[in-house]
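Peer 1: structure, please.
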Amino acid sequence: MNPLLCGLAANPALPPELVHRLLAFALEEAATEPEPGPAEELLHNLADRADLRHDQVLALAAHAENTAVYLARTGTLTTADVDPGSSPYAAVALLDEGRGHPEWARLLAAHPDSGIRWKLASCPGLPADVVDLLAADPEGEVVEELALWTASPVTARLALHPDPQVRFAAASNPATPLEAVVVLAEDPELTLHWALSERTDLPQPLYARLAADPLPGVRAAYARNPGIGQELIRVLAADPEDQVRRALAAHPRVPLDLLAELVVGDRAGWDLLPRIAAATPAELTELAASPHAAVRMLVAQRRDLPAELRDALAVDPDAAVVRAVAPHPGLSEELLGAMVARHGVQVLTRVAANPDASGALLELVTRHRPGVRKALKEVAKHPRATGPALLACLADRTARPLAAAHPALPPEAVVDLLSDEDRWVTEAAAGNPALPPAVMERLIP
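Peer 2: Down below sits the predicted model:
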């Protein structure tokens, strides 16, 4: 399908009469395709629009079941629009979103298509009689799916199911009673590995046994589990595998002294860690005074720091710390500019990502030499980017599609990009609300 039309379909400024014309064209094209083809992409983009009339929504839903399912999940299609007999998958989607009628579940639990019953089995809040029907389903995959997702007391019964796959699924379900899980942990037919890694209520000896798994990935899964105690945390901190120690750093109750030991000397790029997110102001101040840049960098990941602490980190001598704090809202233009002056390319991308960066600062980023491609991408999608900054971003291959979609790009530049050799650029330009309506009209067959 023409990328210009796909872009137009997503353009929020497309006038209603052109939406109708484009939808009619897309449905006509789709009707002539022997199987789902290019017109489907156009219809999908149209289905994302928030300004569709009710009759247009129904026309899209009637075109294909997968489109109806998508519209149901986004809330565009309602229970009044769906017949569970003719659109069972859309009905299941509404049930899964908590908007379907309970009687639909009873109807679909007896559907001859096991694929429908399998999807129904993962829906939350099913009536008890429907859960019982699915628990006795002749297809093992349906029962297994139910055991994996249901929050019903039936999980205790499914933990005793003769099919080991069903028992394994029940073991993975957080709603399965603890006493049943403890029994399953001794089941000779089951190799649980990480199946219990999200349970936070297991006995500590069981955690210790599970976390002694020979697979590092399994040990890492238990290392981040909030249910493990301090004794096991200390054991896992000495694990020889980096991925286990890094997972332990993401534990919400890891002691701060141990956390510091885990990050110092590790070259991983840390996101905001749960223990840091929960740290008190006093703890943050203490950590920010650490002699180790890796520890100060953890604090700099917070986006709700007191202004005094935030500004102190902004002038930290270590570029990695400054880079971490650079996107923090509230930083002054003076501090952001000083970051660029001191550390240059090392902080340029994160400065461009700061929500308070001014248009003038973003223009400065685009003129910086040497340039940084990732920084240009941040500028190209920044809501405060100016026309000159965006025009500069067009020179970069990776930033060009983002700049082409930015509403602050001058309209004449948007029109020029409609003939770009890169289809992603042309599609982005066609979706730009700055595109003149007269040009939009000319693009639609």
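Peer 1: please make it C-alpha for all contacts and neighbour counts, starting now.
Peer 2: OK.
Peer 1: strands of the protein, start to end?
Peer 2: With DSSP state E, there are no strands along the chain.
Peer 1: for Ala438, see how far away Val415 is.
Peer 2: 11 Å (CA to CA, to the nearest Å).
Peer 1: go on, Gly229?
Peer 2: 66 Å.
Peer 1: show the contacting residues for the residue positioned nearest the centre of the chain.
Peer 2: Geometric centre of the chain, nearest residue: Asp271, 15.1 Å, by CA atoms, centre = their mean. The neighbours of Asp271, taking CA atoms under 8 Å, 6 or more residues apart in numbering as the test, are 298, 301.
Peer 1: please give the structure of this sequence too, so both can be compared:
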Amino acid sequence: MPTPEQIWDEADLPTRRLAGLALNPSTPEDVLLRLLADAPLAARMVLCRDRDLPEAVVDAVIGHPDAYTRSFLARNPHVDPAQRARLVDDKDWFVRAHLSGGPRTTGLIRPRPLPDETVVRILTTYSDEELGNSVYMQFSDELRRALPTHPEPKVRAWGGPLDEKYEDPVWVENNLPDHPCHARTFTLVNLPLTRTVVDGVLTPPARPQERRMIAGNPSLPADVVALLSADPDPEVRERIAHREDLGPDERRALAVDPEPKVRLAVSVHPAWSEEERAGIDYEVPLDRDFGFYPEALWPRDPEAVRQDALSGHPMLRRRAAKEHGLPPDLLARLAEDDDLGVRVLLAQNHPDAPAELLLRSFLEYTGPEREHLLTRPAFPTDGLAGYADHADPAVRALAARDPGTAPEVVERLTRDPDAGVRAVFARHPRLPAARLAELLDDEELVQHAAANPALGVDAIRELVAALPVR
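Peer 2: Alright, predicted model coming up:
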């Protein structure tokens, strides 16, 4: 079966034009149904996967005879998940597998969850071929919390190992693989370890990376924590520095460690006072990824969050800035923070991040998940035309979000050196009609031009009229 990328690469210009019409908000429902019935596969793929759909079109997709076409709806992040859930008992394993796999998202962003009853049906009826680990991304928070006590064993199993044997260090020792593998790594990082296992990791010729694995294990004895705090491997010392059970002598030693990343790690230890913390020579990195973080399943203590937000340490304020439920006073305070990471993390994660913060963050931050800022509800539109001549193409493209951008500017930017800029301006509703007509025959921009809402319904119908009936 061809991949979506292969399907698109093989699409000719007329097919790409139809795909653009499938995305056009001006395209009426009856035309969407015509495209679903008679358009080539690439256009049906775009229609079913890349936009929200009217109820009648969803009904038609679910009843479509082609499994590929139905599978595109199963991966659609734009429709209500309850619509996708209607495919849970599809006759074709390929469709069921795509529903289980879920919509493709970027970074740590999770798709909207499927209804709980749909997830339960997937977990209890799908074969291993149809069921992948990515289905967990479609669990609601309520279902995640209920997993350990769910009445259905196959669902309960997704809540992690509940068998008491996993809490028995002797059982863990007896079942620890003696060769490098995921199971050995998981055990050394997470499960309770006997002293024999720990000593085996510490004794040559043990693999050096395994000291890094056990450094964060909660079952590590105090004397081993102290021993590893002076380990020659800075990676081990960095991981040990994060432990809350770190002794005061070890903390003081790590606070003057020759490695900057070790000093930084121990500087956020909760045992320090603000004055002690300020005395550590740490360096705050600006080359980190300041992206989106899913809302925590179990919320942090509000007072601990407030303490972080009011800290003089930027790394602690960054931790607070990731909180989706940060109260208004802390939101306002951190929106004016002097640390770029604090401001951008706040903009990326808080549902009420103000428009000024979102725009400032996009202008100042050029790292991974920058584009996610554009999806935030309050991202501004008015005034963005002023960035049409900015040196950064991603900032120039902001002018396409401004409904007031002058037609001559829109037309000029459809000829921009940057492909992304050309694409977004080909969709701008103020694109002059002559240029829009020209782009409908342009190999590169035809799909974007056909998705332009400035195309009238009559023009859309005319473009679809030549479509042969299947």
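Peer 1: once they're superposed, tell me the TM-score.
Peer 2: Once superposed, chain against chain, the TM-score is 0.57 (TM-score structural alignment, normalised by the length of structure 1); 383 aligned residues with a CA RMSD of 6.1 Å.
Peer 1: in terms of neighbours, single out the busier of Gly229 and Ala438 of structure 1.
Peer 2: Gly229 (15 against 8; other CA atoms under 10 Å).
Peer 1: what's around the closest residue in space to the more buried one that isn't next to it in sequence, how many residues?
Peer 2: Leaving aside its chain neighbours, Gly229 of structure 1 sits nearest to Gln204 (6.9 Å; criterion: CA to CA, 6 or more residues apart in numbering). The tally of other residues near Gln204 of structure 1 (other CA under 10 Å) stands at 14.
Peer 1: neighbours of Ala403 of structure 1, just the number please.
Peer 2: 33.
Peer 1: could you find the counterpart of it in structure 2?
Peer 2: Alignment note: Ala403 of structure 1 maps to Phe425 in structure 2; criterion TM-score structural alignment.
Peer 1: ok, that match to Ile122 of structure 2 distance?
Peer 2: Taking CA to CA, one finds Phe425 of structure 2 at 42 Å from Ile122 of structure 2.
Peer 1: with Ala183 of structure 2 instead?
Peer 2: For Ala183 of structure 2 relative to Ile122 of structure 2 (CA to CA), the value is 26 Å.
Peer 1: looking at these two, which one has more neighbours?
Peer 2: Ile122 (22 against 13).
Peer 1: follow-up on the earlier one: looking at it, the residue nearest to Gly229 of structure 1 is touching Asn225, isn't it?
Peer 2: No - with contact defined as CA atoms under 8 Å, Gln204 of structure 1 and Asn225 do not form a contacting pair (11.7 Å).
Peer 1: is it true that Val82 of structure 1 touches Tyr89?
Peer 2: No - between Val82 of structure 1 and Tyr89 no contact is recorded; they are 9.9 Å apart, counting by CA under 8 Å.
Peer 1: mind checking which of those two has more residues around it?
Peer 2: Neighbour totals were compared for Val82 of structure 1 and Tyr89, and Tyr89 leads with 23 against 20 (other CA under 10 Å).
Peer 1: to which residue of structure 2 is that one aligned?
Peer 2: Using TM-score structural alignment, Tyr89 of structure 1 pairs with Ala97 in structure 2.
Peer 1: can you tell me the closest non-neighbouring residue to its match?
Peer 2: Glu130 (4.2 Å).
Peer 1: for that neighbour, what are its contacts?
Peer 2: 93-94, 96-98, 100.
Peer 1: what about stretch 176-195 of structure 1, start to end distance?
Peer 2: Per CA to CA, stretch 176-195 of structure 1 runs 12 Å from first to last residue.
Peer 1: kindly report the same for stretch 82-99 of structure 2.
Peer 2: 11 Å.
Peer 1: buried sites along it?
Peer 2: Under the neighbour-count criterion of 16 or more other CA atoms under 10 Å, stretch 82-99 of structure 2 has 83-85, 87-90, 93-99 buried.
Peer 1: and for stretch 228-236 of structure 1?
Peer 2: 228, 232-233, 236.
Peer 1: against Arg412 of structure 2, how distant is the residue nearest to Ala97 of structure 2?
Peer 2: Distance from Glu130 of structure 2 to Arg412 of structure 2, by CA to CA: 48 Å.
Peer 1: ditto for Arg461 of structure 2
Peer 2: For Arg461 of structure 2, the distance to Arg412 of structure 2 - CA to CA - is 28 Å.
Peer 1: the contacts of Glu130 of structure 2 in helices, which ones?
Peer 2: 93-94, 96-98, 100 (DSSP state H).
Peer 1: how many residues are close by Ala347 of structure 2?
Peer 2: Counted with other CA under 10 Å, Ala347 of structure 2 comes out at 34.
Peer 1: next one: it from Thr381 of structure 2, what distance?
Peer 2: In terms of CA to CA, Ala347 of structure 2 sits 16 Å off from Thr381 of structure 2.
Peer 1: now Asp223 of structure 2
Peer 2: For Asp223 of structure 2 relative to Thr381 of structure 2 (CA to CA), the value is 58 Å.
Peer 1: look at these two and report which has more neighbours.
Peer 2: Set side by side, Asp223 of structure 2 and Thr381 show more neighbours around Thr381, with 16 against 10, by other CA under 10 Å.
Peer 1: might one say that that one is in contact with Arg401?
Peer 2: Yes - judged on CA under 8 Å, Thr381 of structure 2 makes contact with Arg401 at a distance of 5.5 Å.
Peer 1: for Asp356 of structure 1, give me its contacts.
Peer 2: 329-331.
Peer 1: contact partners for Leu313 of structure 1?
Peer 2: Contacts of Leu313 of structure 1 by CA under 8 Å, 6+ apart are 288, 296, 300, 321-322, 325.
Peer 1: burial measure for the closest residue in space to Thr414 of structure 2 that isn't next to it in sequence, as a count.
Peer 2: Computed as CA to CA, 6+ apart, the closest residue to Thr414 of structure 2 that is not its neighbour in sequence is Arg422, at 4.2 Å. Neighbourhood size, Arg422 of structure 2 [other CA under 10 Å]: 23.
Peer 1: Lys377 of structure 1 now?
Peer 2: 24.
Peer 1: excluding its backbone neighbours, what's nearest it?
Peer 2: Using CA to CA, 6+ apart, the closest residue to Lys377 of structure 1 is Ala399 (4.6 Å).
Peer 1: next: Glu129 of structure 2.
Peer 2: Ala97 is the one closest to Glu129 of structure 2 (CA to CA, 6+ apart), at 7.4 Å.
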